[in-house]
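> Quick one, fold the following:
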Amino acid sequence: MKYYLKFALFMVVLLVIWEVLVKVLNVDSYTLPAPSAIVQAFFTGYPDYKSDLVPTVLLVLEGLFMSVVFGIVMAVTLHLIPTVEPYIYPLLIMSQNVPVIVVAPLLVIWFGFGLLPKLIVITLVCFFPVTVSLLEGFKSVDQDLRKYMLISGATRLQIFTKLEWPGSMPFLFNGLKIAGTYSVMGAIISEWLGTDKGLGKFMIISQRAFQVDNVFVAIVWIIIFALVIFGVIRLLEKMTVRWKHD
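Sure thing, here's the model as predicted:
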């Protein structure tokens, strides 16, 4: 609790400094609005952007689900079939070195303006932490327990389901926390490809109209969504991996 209290106090100090500097230096609102102006736009402009919130939330959840499934499948495949790892793992690393903003227009050309290219963008952004973390978890299980199970006649599938998979849960949730926070950013980038509703569209429209306060409003909502997802994943971790916290 003290940790979050210190952070809250630190943020208050930063916002006060921001507010004072904007007023003292007489910075134009279309260059950098004051926090008070952003808060005002956050509440007074809610009727204008409320219809953009739900589409972004749904896109984040769908993209995160697809990313988690793909990441887990890749990690399990590379672990259970180690002969394919030298061929597949470098491709996974390469996928993280290609700027998503460059690939995104190509996805529109290949798959159109529907939901699929948006989900692919989010998956490209989010799956890698899940895959890497889970692979590390598989390799970090107690080797003595593995040897004991082999001596006891356990099959490869039994070792995986009884030892490796449960033992890798803390690593999986570490990857999920990273992927969860990245998923919101991935959703916003995917909405820049073209959409009727969403915070990404609201942000672009605000930029073109030089409504910088609304751009910051969108950023605030992005932060809120990311924090909520992180909190939910952490709660699920405490409920699932109770032995770690005990």
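> going forward, measure contacts and count neighbours with C-alpha atoms only.
Will do.
> and the nearest residue to residue 113 once chain neighbours are set aside, what element?
Residue nearest to residue 113 in three dimensions, not counting chain neighbours: residue 194, with 6.6 Å by CA to CA, 6 or more residues apart in numbering. Per DSSP states H and E, residue 194 falls between elements, in no helix or strand.
> Isn't residue 194 up against residue 112?
No - between residue 194 and residue 112 there is no contact under CA atoms under 8 Å: 9.9 Å.
> residues contacting the residue nearest the centre of the chain?
In the chain, the residue lying closest to the centroid (CA atoms, centre = their mean) is residue 182, at 2.4 Å. Counting by CA atoms under 8 Å, 6 or more residues apart in numbering, residue 182 touches 125-126, 226.
> Tell me the spacing between the closest residue to residue 72 other than its chain neighbours and residue 169.
With CA to CA, 6+ apart as the criterion, residue 72 has its nearest non-adjacent residue at 6.0 Å, and that residue is residue 131. Here residue 131 is placed at a distance of 12 Å from residue 169 (CA to CA, to the nearest Å).
> Neighbour count for these two, which is higher?
residue 131 (28 against 19; other CA atoms under 10 Å).
> my read: the more buried one touches residue 78, true?
No - judged on CA under 8 Å, residue 131 makes no contact with residue 78 at a distance of 9.3 Å.
> overlap in contacts of these two?
Counting by CA under 8 Å, 6+ apart, nothing touches both residue 131 and residue 78.
> And stretch 91-103, end to end?
15 Å.
> List the residues that contact residue 176.
Here residue 176 is in contact with 68, 129-130, 233 (CA under 8 Å, 6+ apart).
> again, only this time at 6 Å
Residue 176 makes contacts with residue 130, as judged by CA atoms under 6 Å, 6 or more residues apart in numbering.
> Sequence B follows; please return its structure for comparison with A:
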Amino acid sequence: MSSRGKKILLGILGALALILAAELIGRLGLAGKAWPAPSDAIFSVLGNKLNSALLFRSLGATLVSAGTGLLIGSVAGVAVGFLGFLFPVLRPGLDQTASILNTIPLVALAPLLITLVGPQGMSVLTAALGAGFAMFVATASGLLAVSPAHSDFFTVSGASRLQHIIRLSLPSAVPSLLGGLTLAGSGAVLGAVLGEWFGAPSGLGVLMISSMQNFQVKLLFVVALTAALVSLLAFYTMVAIQKLVGRRFA
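Next up is the predicted model:
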């Protein structure tokens, strides 16, 4: 078996072991009523038409917010990163501003953000923030990841600044941008779910709050599991795109 096959097999075995452990903890009641058996929770929620319809409707709302935020955040992150590349004097300030925004807890930023976009726009905005920072870092580092030999060749050949950017800097930044997308995808999903906690009309985050307030433990477990799976799916989708497109610019 190849090394890649062994990694895939070990990953599957690890996931199965984790699922089995979670099932045993729930079945034996080792963590109390707050930890239901995953199989019981899933079948209980999906077997109830009202709960399953509510779950899928909330999932759809979260996906729309995450997708919109991913698009907005990616465009903004790339634009700001490119701005710092074109005007190096702005780069330190942009780097510090992006770092500060990324380190401040969302709970502290929430009151200010709500006044800007309202509760209904919070999920899209927080998703954009989650994706934007990853794309900004990927753009800023990728545009500077030019081989010195290639840069010298363009300079000696008399290439203009515009030709240098279009034919060398941008193609060299593609692998970094694709790597940033792998983080931006899952970051947008997480940001959308967190943003829905601050007054969104629907979404997985809203359903989490509702299930907690009504002590619906099984529903809460399934909603949290759904959010985790969607974030994981977004990550691996971006990884697949990275491998597919990255071969051209490797």
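> What lines up with the residue nearest to the centre of structure 1 in structure 2?
Using TM-score structural alignment, the partner of residue 182 of structure 1 in structure 2 is residue 187.
> in the superposition, what's the average offset of the helix or strand hosting its match relative to structure 1?
For residue 187 of structure 2, the element it lies in under DSSP H and E is helix 170-195. Comparison of helix 170-195 of structure 2 with structure 1 after fitting gives an average deviation of 0.8 Å (mean CA distance after the TM-score superposition for structure 1).
> so how far is that helix from its chain's centroid?
6 Å (CA atoms, centre = their mean, to the nearest Å).
> Now residue 129 of structure 1. Nearest residue, chain neighbours left out?
residue 175 (4.8 Å).
> That neighbour contacts residue 131, doesn't it?
No - using CA atoms under 6 Å, residue 175 of structure 1 is not in contact with residue 131, being 7.6 Å away.
> The counterpart of residue 141 of structure 1 in structure 2: what secondary structure?
Per TM-score structural alignment, the equivalent position to residue 141 of structure 1 in structure 2 is residue 146. Using DSSP: H, G, I helix; E, B strand; the rest coil, the structure places residue 146 of structure 2 in coil.
> Could you measure from residue 146 of structure 2 over to residue 33 of structure 2?
When residue 146 of structure 2 is compared with residue 33 of structure 2 (using CA to CA), they lie 56 Å apart.
> Looking at the two now, which is surrounded by more residues?
When neighbours are counted by other CA under 10 Å, residue 146 of structure 2 and residue 33 differ, and residue 146 comes out ahead with 16 against 11.
> which residues does that one contact?
Counted by CA under 6 Å, 6+ apart, residue 146 of structure 2 has zero contacts.
> do you know how far it is from residue 160 of structure 2?
16 Å.
> One more: residue 213 of structure 2?
62 Å.
> Just the closest of the contacts of residue 182 of structure 1 to residue 51 of structure 1, please.
The closest of the contacts of residue 182 of structure 1 to residue 51 of structure 1 turns out to be residue 226 (CA to CA; 18.9 Å).
> Can you tell me what that closest one aligns to in structure 2?
Checking TM-score structural alignment: residue 226 of structure 1 goes with residue 231.
> Excluding chain neighbours, give the residue nearest to that match in space.
Counting by CA to CA, 6+ apart, residue 231 of structure 2 lies nearest to residue 186, which is 4.6 Å off, once chain neighbours are set aside.
> compared with structure 2, how much does the helix or strand where residue 223 of structure 1 lies deviate?
According to DSSP H and E, residue 223 of structure 1 maps onto helix 212-240. Compared with structure 2 after fitting, helix 212-240 of structure 1 deviates on average by 2.0 Å (mean CA distance after the TM-score superposition for structure 1).
> Quick one: work out the angle between that helix and helix 169-191.
160 degrees (axes from the mean of the first three to the mean of the last three CA atoms, to 10 degrees).
> mind listing what's buried in helix 212-240 of structure 1?
By 16 or more other CA atoms under 10 Å, the buried positions in helix 212-240 of structure 1 come out as 212-219, 222, 225-226, 229-230, 233-234, 237-238.
> If you count contacts, what does it end up packed against?
helix 169-191, helix 199-208 (3 or more CA pairs under 6 Å, 6 or more residues apart in numbering; DSSP states H and E).
> what would those look like in a markdown table with distance to residue 98 of structure 1?
Listed next are those as a markdown table, based on distance: least, CA to CA, whole Å:
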| stretch | distance to residue 98 of structure 1 |
| --- | --- |
| helix 169-191 | 14 |
| helix 199-208 | 21 |
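> Would you mind finding the most buried of these?
Mean neighbour count (mean count of other CA atoms under 10 Å) peaks for helix 169-191 among those, with a mean of 24.
> any idea of the angle that helix forms with helix 199-208?
50 degrees.
> Quick one: average offset of the helix or strand hosting residue 147 of structure 1 versus structure 2, please.
Assigned by DSSP H and E, residue 147 of structure 1 belongs to helix 143-151. With mean CA distance after the TM-score superposition for structure 1, helix 143-151 of structure 1 departs from structure 2 by a mean of 0.9 Å once superposed.
> Buried residues of that helix, list them for me.
146, 149.
> Check the offset of that helix from the chain's centre.
Using CA atoms, centre = their mean, the offset of helix 143-151 of structure 1 from its chain centre is 36 Å.
> who touches that helix?
So helix 143-151 of structure 1 is contacted by nothing (CA under 6 Å, 6+ apart).
> corresponding residues in structure 2 for the very next helix or strand once past it?
Downstream of helix 143-151 of structure 1, the first helix or strand assigned by DSSP H and E is helix 156-159. Alignment of helix 156-159 of structure 1 against structure 2: residues 161-164, by TM-score structural alignment.
> Quick one: average offset of the matching stretch versus structure 1, please.
Mean deviation for stretch 161-164 of structure 2: 0.9 Å (mean CA distance after the TM-score superposition for structure 1).
> quick one: that stretch to chain centroid distance?
For stretch 161-164 of structure 2, the distance to the chain centre is 33 Å (CA atoms, centre = their mean).
> still on that earlier bit, for the contacts of residue 182 of structure 1, which one is nearest residue 53 of structure 1?
Nearest to residue 53 of structure 1 among the contacts of residue 182 of structure 1: residue 226, at 13.2 Å, using CA to CA.
> quick check: longest helix of structure 2.
helix 49-86 (DSSP state H).
> re the thing from before, distance of the residue nearest to residue 231 of structure 2 from residue 67 of structure 2?
11 Å.
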